[in-house]
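K.L.:
need coordinates for the following:
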Amino acid sequence: MIEFKNIHKKFGKLVVLDGLNLSIKKGGIFAILGPNGSGKTTLIKSLLGMVIPNKGDILFQDKSVLKKWDYRNQLNYLPQIANFPPNLSVIELIKMVKNLRPKESNEQDLITLFGLEPFLQKKLGTLSGGTKQKVNLVLTFMFDSELIILDEPTTGLDPIALIHLKELIKKEKEKGKTILITTHIMSFVDEMADEIVFLLDGKIYFKGSIDALKKQTNNDNLEHAIANLISKQYA
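P.N.:
This next block holds a predicted model:
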């Protein structure tokens, strides 16, 4: 479904992606992992068209998407930080996003799921971080798309909202959707991901199942397995 071919990206003299090749098949939950500065965000932004690689190509559903935009109607994106206009109310923001995107939406089910009814008329600038994240999730999941990209989706969520998020992701997977997740919460990855892709210094050092990584590093704890992978590369 997604293919990165020989992707190179520099910012000045800093090499962020260094000849990266990656294929992600349709259907399933894929965690993109790596320490800060490993290239995760640049990789995701390249797929979104927010960063243009210096070299290489990106294919989505077998078609090159570099410097194109129409393919983005087939994906949903949850940014790590929800920078909403503070003077808009929650319902005004939802209506604005619906008007910008020519697709059917199911926002009401999601509003109910995350308990946002009492906040619909409140200004976004007055909301807590956790409530903003729930709004962020509504905006992400209210459209039906083949690819869902979630950047640190658990940020600020209370335990009940986190349970709902996990259920929502699993339902999308059951529909055959492809879900890419970046997160530092290894317990979330261990529970949810079918495969992980581990980046370091702009290159892929591991791609496969969590069980395969644990076996490779001889460690049953995912956090320790990841730490082992990093320490070996820098040894």
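K.L.:
CA atoms for contacts and neighbours, from now on please.
P.N.:
Fine.
K.L.:
geometric centre of the chain: which residue is closest?
P.N.:
Centroid-nearest residue in the chain, with C-alpha atoms, centre = their mean: L150, separated by 2.4 Å.
K.L.:
which strands or helices does the helix or strand harbouring that residue pack on?
P.N.:
Assigning secondary structure by DSSP states H and E places L150 in strand 147-151. Here strand 147-151 touches strand 75-78, strand 178-182, going by 3 or more C-alpha pairs under 8 Å, 6 or more residues apart in numbering; DSSP states H and E.
K.L.:
quick revisit: the residue nearest to the centre of the chain and L137, how far apart?
P.N.:
9 Å (C-alpha to C-alpha, to the nearest Å).
K.L.:
got any residues that touch both of those two?
P.N.:
L78 (C-alpha atoms under 8 Å, 6 or more residues apart in numbering).
K.L.:
now for the closest residue to G208 other than its chain neighbours: which residues touch it?
P.N.:
Distances taken as C-alpha to C-alpha, 6 or more residues apart in numbering put E195 closest to G208, at 5.1 Å, once the chain neighbours are dropped. Listed by C-alpha under 8 Å, 6+ apart, the contact partners of E195 are I29, F30, A31, K207, G208, S209, I210.
K.L.:
structure for this one too, so we can compare:
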Amino acid sequence: MVKVRNLYKRFGKFEVLKGINLELQKGKVTAILGPNGSGKTTLIKSILGLVIPTSGDIYVKGINVRKNWDYRKFIGYMPQLAVFPENLTVKELINMLSDIRKEGYNPNIKEEIIERFKLSDYMEKKIKNLSGGTKQKVSALITFMFDPEIYFLDEPTVGLDPVSSSFLKDLIKKQSERNRLVVLTSHIMSEVEEVADEIVFLLEGSIYITGSVEEIIKNSGEKNLERAIAKLMEKSYNA
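P.N.:
All right, here's what the predicted structure looks like:
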């Protein structure tokens, strides 16, 4: 569904991505991991069209994304820190975005998320008066209510209480069961182990390892993903 071919990105003399080749398949949750500076944010933003690669190609549903923005209608993006117009109420924001992006809008999904996140009491409140956790819930609502085929979720559970976090993780897993593609980043390895099917681990702009969560844990000889990833990073530092 998403193919990356020989992707390079330089910022001045600094080479951030070094020939990335990757295929992301629908029906799976793929976690893109790596230490700070590994290139994971640049890779994701390149796929989203927010960063223009130096060379290489990206295809979404067979569409070469270079100079073609139509593919974005297939994608829901939940940034780590969403920025919304502060003077709007939650209800006004939802209505505005529903008017702009009509395609895929699913009122049933919207109502379910509002109910489970207990957002009804916040509909008339302005964005600027919301807590960080409530803003995160609004961001999730906006991402999922358009029922996209592809999700990019950057640290999706940051700031959420345990009940809301559990619901969101269930919602993420549900999308893969519905044959959607979900790509996420998270620094919480227990969360990644819980929801992800595949891991793409980047290091210094290259793919260091890929595989299923089970394979990576088994091959590391460790008992969980957090320790497996720690061993990977330790090996890289000692190389």
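K.L.:
work out the TM-score between the chains.
P.N.:
Remark: TM-score between the superposed chains equals 0.97 [TM-score structural alignment, normalised by the length of the first structure]; 235 aligned residues with a C-alpha RMSD of 1.0 Å.
K.L.:
hang on, the earlier thing: the strand holding L150 of the first structure: what's the following helix or strand?
P.N.:
Once the chain leaves strand 147-151 of the first structure, the next helix or strand it forms, by DSSP H and E, is helix 159-174.
K.L.:
flag every buried residue along that following helix.
P.N.:
For helix 159-174 of the first structure, a neighbour-count test (16 or more other C-alpha atoms under 10 Å) marks A161, L162, L165, L168, I169, K170, E172, K173 as buried.
K.L.:
counterpart of the first one over in the second structure?
P.N.:
Read it as A161 of the first structure. Under the alignment by TM-score structural alignment, A161 of the first structure pairs with S164 in the second structure.
K.L.:
residues contacting its match?
P.N.:
When contacts are counted by C-alpha under 8 Å, 6+ apart, S164 of the second structure touches R116, F117.
K.L.:
then P35 of the first structure?
P.N.:
Under the criterion of C-alpha under 8 Å, 6+ apart, the contact list for P35 of the first structure reads L199, L200.
K.L.:
quick check, it in a helix?
P.N.:
No: per DSSP: H, G, I helix; E, B strand; the rest coil, P35 of the first structure lies outside any helix segment and is coil.
K.L.:
which residue in the first structure aligns with V195 of the second structure?
P.N.:
In the first structure, V195 of the second structure lands on M192 (TM-score structural alignment).
K.L.:
for V138 of the second structure, same thing?
P.N.:
Residue correspondence to the first structure (TM-score structural alignment): V138 of the second structure is matched to V135.
K.L.:
and that match, how many residues sit next to it?
P.N.:
Burial of V135 of the first structure is recorded as 26 neighbouring residues (other C-alpha atoms under 10 Å).
K.L.:
if we can go back for a sec, reformat the contacts of E195 of the first structure as TSV; add secondary structure and neighbour count.
P.N.:
Shown next, in TSV, are the contacts of E195 of the first structure (DSSP: H, G, I helix; E, B strand; the rest coil; neighbours: other C-alpha atoms under 10 Å):
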residue	secondary structure	neighbour count
I29	strand	23
F30	strand	24
A31	strand	27
K207	strand	19
G208	strand	13
S209	coil	16
I210	helix	22
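K.L.:
can you tell me which of those residues is nearest M186 of the first structure?
P.N.:
A31 (9.8 Å; C-alpha to C-alpha).
K.L.:
that closest one and L200 of the first structure, how far apart?
P.N.:
Taken as C-alpha to C-alpha, the span from A31 of the first structure to L200 of the first structure is 14 Å.
K.L.:
please apply the same query to F188 of the first structure.
P.N.:
20 Å.
K.L.:
give me the contact list for stretch 222-235 of the first structure.
P.N.:
With C-alpha under 8 Å, 6+ apart as the criterion, stretch 222-235 of the first structure contacts M186, S187, D190, L200, I210, L213, K214, T217, N218, N219.
K.L.:
list the buried ones in it?
P.N.:
Buried-residue list, stretch 222-235 of the first structure, by 16+ other C-alpha under 10 Å: L222, E223, A225, I226, N228, L229, I230.
K.L.:
what span of the second structure lines up against the strand holding L150 of the first structure?
P.N.:
Across the second structure, the stretch matching strand 147-151 of the first structure (TM-score structural alignment) is residues 150-154.
K.L.:
how close does the matching stretch sit to the first structure?
P.N.:
With mean C-alpha distance after the TM-score superposition for the first structure, stretch 150-154 of the second structure departs from the first structure by a mean of 0.6 Å once superposed.
K.L.:
between F188 and L200 of the first structure, tell me which one has more neighbours.
P.N.:
Between F188 of the first structure and L200, L200 has the larger neighbour count (other C-alpha under 10 Å), namely 22 against 14.
K.L.:
these two touch, right, the more buried one and N36?
P.N.:
No: contact criterion C-alpha atoms under 8 Å: L200 of the first structure and N36 do not qualify, at 9.0 Å.
K.L.:
quick one on the thing from earlier: so of the buried residues of stretch 222-235 of the first structure, which ones are in helices?
P.N.:
The helices, defined by DSSP state H, take in L222, E223, A225, I226, N228, L229, I230 from those.
K.L.:
which one in the second structure is aligned with the third one?
P.N.:
The equivalent of A225 of the first structure in the second structure is A228 (alignment by TM-score structural alignment).
K.L.:
can you pull the contacts of the residue nearest to the centre of the first structure?
P.N.:
For L150 of the first structure, the contact set (C-alpha under 8 Å, 6+ apart) comprises Y77, L78, P79, Q80, I179, L180, I181, T182.
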